[in-house]
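> starting from these lines, generate the structure:
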Amino acid sequence: MNFISMRKKSSKQLSQLRIVLIGRVGAGKTGLMKTILRSSKDYKEPDSESHLCVCSNTEKCHKEKVEIDNQEVVVVDTPGLCHSKKTDQEVMEEVKRCVSLASPGPHAFLIVLDEFKFTVELQNMVELIWKTFGKNAAKYALVVFTHKYELLDQSELGKADEIIKHKIKENSQLQQFVSECE
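Prediction:
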């Protein structure tokens, strides 16, 4: 996953790249945010880990801005869907607020998944995302798989890309969802 190289392929350079992370509780959105932010040579880890923790309890939106390869990148972390104490509709209200932090609008929705099974829970989550932002949001969506060390055997890590593609093809619903995300 390299957003900067994706941007460089386009003939028109954006003054700012705005990314919104969406996924269920514990999928790895905050960890992915930290990984993106660390791509900036100027990014400084916060003094307090509670500022941007790698945990499954993001309750409110969190926005960070860094420069990567002369490109301003805004990353917005959102609360997780499939929350045990809140309804998905309550969480989506906060997610909608989060999207406003990427004003005038996100260039990309990163839908963060931590498994290859397209469960009913994930199907419902995706339907809620499309219902909230419109089916057109799929044009700006990318699927990111996290937790590869937990998803794959140690022997598979060297061939992770091939294996992930194979696992997507094995599950027709997951394959359809990934292909919807242009």
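> C-alpha from now on. contacts and neighbour counts both.
OK.
> what's the separation between Gln13 and Val178?
Per CA to CA, to the nearest Å, Gln13 is found 26 Å from Val178.
> neighbour-wise, which of these two wins?
Just comparing Gln13 and Val178: by other CA atoms under 10 Å the higher neighbour count belongs to Val178, 18 against 11.
> so the more buried one is in contact with Ala141, correct?
No: applying CA atoms under 8 Å as the test, Val178 and Ala141 come out as separate, 9.1 Å apart.
> surely Met125 and Leu81 touch.
Yes: with contacts defined as CA under 8 Å, Met125 counts as touching Leu81 at a distance of 7.0 Å.
> need the overlap of contacts for those two.
Gly23, Arg24, Asp88 (CA atoms under 8 Å, 6 or more residues apart in numbering).
> tell me where this protein has helices.
3-9, 29-38, 88-100, 120-133, 148-151, 160-170, 172-180 (DSSP state H).
> report how many residues lie close to Leu151.
The burial count for Leu151: 16, using other CA under 10 Å.
> circling back: so of the helices of the chain, which one's packed in deepest?
Of all the helices of the chain, helix 29-38 has the most neighbours on average by mean count of other CA atoms under 10 Å, namely a mean of 20.
> one more, so I can put them side by side:
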Amino acid sequence: MGSPLVSRGFQEFGSALQERRLRLLLAGRSGTGKSATGNSILQRKHFLSRLAATAVTRACATGSCRWASGDVEVLDTPDLFSPEVAQADPGFEERGRCYLLSAPGPHAVLLVTQLGRFTAQDLRAWRGVKALFGAGIAARTIVVFTRREDLAGGSLQQYVRDTDNRALRELVAECGGRCCAFDNRAADGEREAQVRELMGLVEELVRDQGGAPYTNDVYRLAQTLGGLSREERLRRVAERLAAHRELWPLAGFPSWAWPPCWALCCCCAFSAGTCPRR
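Alright, predicted model coming up:
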């Protein structure tokens, strides 16, 4: 399906890409709006997305759309990045599926967080992203804030610059300052403008990386297993990830290393004694 969202510059750039398919991987903690953001990018309701007390997305899933320059594939992920993932995915099967579905590697990672609710959980999820893919993934990451409507017409860049949440400022800086905001309930015209802004960031990032996707030793392994069955490929990739299991404790933090969670919240609506996250 054709899309009017791609600028002429992106069309010209896309024709020079080594691959005709761009892969975008959604990451972050549960509840931030990853699936809804994926649906906004795809311009249709493809991923299951609803308000719920527990995580809605249980397994990795992909969706794609046609752009003037080729295809864009979006990979939605469940909670693969929190410290609790070791209990939820002890055999590394789902993390292995994430690798296989995004092989030979994502062109960009979209780290989704909620505007005004950047907490210690978000930071732990970010460390989980780096534990799974390697620290170099920061150079491929764009921070996507959901609940853009809460800016009330204000500037996202000014919001990030002026926030008292130092951890949030440092995260955006670590990702090269690349960030944008989505209102996933916006009308069609506004939603298209949001996607156009995001794709502009993706265009710039991919150009800076020479058009090549992100890779590491696990992605390179996955590329060598093309002739094997799906089950055998998953087993081999999961084994490789399990060999690096010593990295996963780094995704968590001892309680003494954190300030109270209210100090990490952007909303400033709660004091230390009344924050509902305590």
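> give me the TM-score for this pair.
TM-score for the superposed chains, counting by TM-score structural alignment, normalised by the length of the first structure: 0.74, backed by 162 aligned residues with a CA RMSD of 2.9 Å.
> related to what we said a few turns ago, which one of the helices of the first structure lies closest to Lys65 of the first structure?
Lys65 of the first structure lies closest, by CA to CA, to one member of these: helix 29-38, at 7.9 Å.
> against Val25 of the first structure, how distant is Gln89 of the first structure?
Computed as CA to CA, the Gln89 of the first structure to Val25 of the first structure distance reads 14 Å.
> no, scratch that, I was asking about Pro104 of the first structure
Using CA to CA, we find Pro104 of the first structure at a distance of 26 Å from Val25 of the first structure.
> more crowded one of these two?
Just comparing Pro104 of the first structure and Val25: by other CA under 10 Å the higher neighbour count belongs to Val25, 19 against 9.
> that one and His83 touch, don't they?
Yes: counting by CA under 8 Å, Val25 of the first structure does reach His83; the two are 6.0 Å apart.
> how close does Lys165 of the first structure sit to Glu59 of the first structure?
32 Å.
> correct me, but Cys60 of the second structure touches Asp76?
Yes: between Cys60 of the second structure and Asp76 there is a contact at 5.6 Å, judged by CA under 8 Å.
> span of stretch 22-36 of the second structure from start to end?
With CA to CA as the measure, stretch 22-36 of the second structure spans 19 Å from end to end.
> okay, and it goes to which residues in the first structure?
Residues 17-31 of the first structure are where stretch 22-36 of the second structure lands when matched by TM-score structural alignment.
> same question for stretch 138-146 of the second structure.
Using TM-score structural alignment, stretch 138-146 of the second structure pairs with 138-146 in the first structure.
> for the closest residue to Gln11 of the second structure other than its chain neighbours, give its distance to Ala152 of the second structure.
With CA to CA, 6 or more residues apart in numbering as the criterion, Gln11 of the second structure has its nearest non-adjacent residue at 5.0 Å, and that residue is Ser69. To Ala152 of the second structure, Ser69 of the second structure is 34 Å away according to CA to CA.
> how near is Ile68 of the first structure to Lys96 of the first structure?
Using CA to CA, one gets 26 Å for the distance from Ile68 of the first structure to Lys96 of the first structure.
> can you list the shared contacts of Met125 and Leu81 of the first structure in TSV and add distance to Gln173 of the first structure?
Compiled in TSV, these are given as follows (distance: CA to CA, whole Å):
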residue	distance to Gln173 of the first structure
Gly23	17
Arg24	18
Asp88	21
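> closest to Phe109 of the first structure among those?
Out of those, the member with the shortest distance to Phe109 of the first structure (by CA to CA) is Gly23, at 10.0 Å.
> does that closest one really touch Gly80, like I thought?
Yes: in terms of CA under 8 Å, Gly23 of the first structure counts as a neighbour of Gly80; the distance is 5.6 Å.
> same drill for the two, tell me which one is more crowded.
Taking other CA under 10 Å, Gly23 of the first structure and Gly80 do not tie; Gly80 has more neighbours (29 against 25).
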